[in-house]
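> just a sequence and a predicted model for now, questions to come.
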Amino acid sequence: MNNKPILLVEDNADDEELTIHAFEKNRISNQVIVARDGVEALDYLFGTGAWAERDPRDVPAMVLLDLKLPRVDGLEVLQRIRADERTRFLPVIILTSSNEDRDRLQGYSLGVNSYVRKPVDFDAFIEAAGQLGLYWLLLNESPPC
């Protein structure tokens, strides 16, 4: 299994806790780095701001990206990820409560790998998060570096 960290970009503390719990319940042991807004996510990915000491070439295993974020929204984060050579092929999964056709279309137009609507039901969310982790960490074959 891919041992790189998972970047969870989520501003809702309850959804953050639920996602981490879902990974633990599904025995996904990767470290989860949490960014609570788009600026924090970009700082982590590109080694700037509070993450200036981090090597930006060391990309996470995947990014779970909420859309409705403070400071810089999720679609802008996705656009910047795809625009940079270091992160262009990084698996990005939009994990959001939005069911707007426009959000899905924009996400896929900007190169998201998957768009998952957060289930409202607790057990369904645990199952969905586990399946996401297992697919992207175990089954998916990333492009060569």
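Looks like it came in fine.
> for the rest of this, base every contact and every neighbour count on C-alpha atoms.
Will do.
> the spatially most central residue of the chain: what secondary structure?
When C-alpha atoms, centre = their mean is applied to the chain, the residue found nearest the centroid is L64 (1.6 Å). Here L64 is recorded as strand under DSSP: H, G, I helix; E, B strand; the rest coil.
> got another one to weigh against that:
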Amino acid sequence: MHKEILLVEDNPDDVELTRLAFDEAKIANRLVVVGDGVEALDYLFARGRHADRDRDALPSIVLLDLNLPKLDGREVLQAIRADERTRTLPVVVLTTSAEPFDVDASYALGVNSFIQKPVDFEQFVWAVKQVGLYWLVLNQPARP
């Protein structure tokens, strides 16, 4: 069974672009999409509308946008790293920003990788393939 990918993204166009890119890259993992930072944490910690989810079934990776409603990506990342259970969960920031502050702040909070979303679809597909190959195939995750 393929583990899932948690995509935390509030822009429906970017969600669809990511779905298309994963299809094009032939990444078979199930893509779970949440639209804001609060729902991302609810999903990961199995609370709120996700309370019936298995709390121990963490995704293989979290693809995290920074500019989110309710709770921004930096706060989500901080909460992920503060919890013993999710501390080693791979988190990749996937955002349109390339601001040095955003890059530095993300790494200071413990992000595993920071990727600026390419504007060109073919470049976006290439980036998604690289993320999939590395994080879902090559990387050896920490054991719980």
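Cool, got the structure. Keep in mind that this is a model prediction, so the values were computed, not measured.
> which one is V111 of the second structure nearest to, not counting chain neighbours?
Excluding its sequence neighbours, the residue lying closest to V111 of the second structure (C-alpha to C-alpha, 6 or more residues apart in numbering) is V91, at 5.6 Å.
> what about the helices in the first structure?
Assigned helices in the first structure, in chain order: 13-25, 38-46, 74-83, 101-109, 122-134 (criterion: DSSP state H).
> got a list of what the residue lying farthest from the centre of the second structure touches?
The outermost residue of the second structure relative to its centre, with distances by C-alpha atoms, centre = their mean, is D52 at 21.1 Å. Taking C-alpha atoms under 8 Å, 6 or more residues apart in numbering as the contact definition, D52 of the second structure lies against A46.
> now it: how far from H2 of the second structure?
20 Å (C-alpha to C-alpha, to the nearest Å).
> what distance do you get for P143 of the first structure to L42 of the first structure?
Counting by C-alpha to C-alpha, the gap from P143 of the first structure to L42 of the first structure is 22 Å.
> show me what the residue nearest to the centre of the first structure aligns to in the second structure.
Applying TM-score structural alignment, one finds that L64 of the first structure aligns to L63 in the second structure.
> so its match is in contact with V91, correct?
Yes - using C-alpha atoms under 8 Å, L63 of the second structure makes contact with V91 at a distance of 6.1 Å.
> okay, now L138 of the second structure: neighbour count?
9 (other C-alpha atoms under 10 Å).
> how close does the aligned residue in the first structure for it sit to L132 of the first structure?
The pairwise alignment with the first structure assigns L138 of the second structure to L139, based on TM-score structural alignment. The gap separating L139 of the first structure from L132 of the first structure is 10 Å, by C-alpha to C-alpha.
> same thing with I126 of the first structure?
10 Å.
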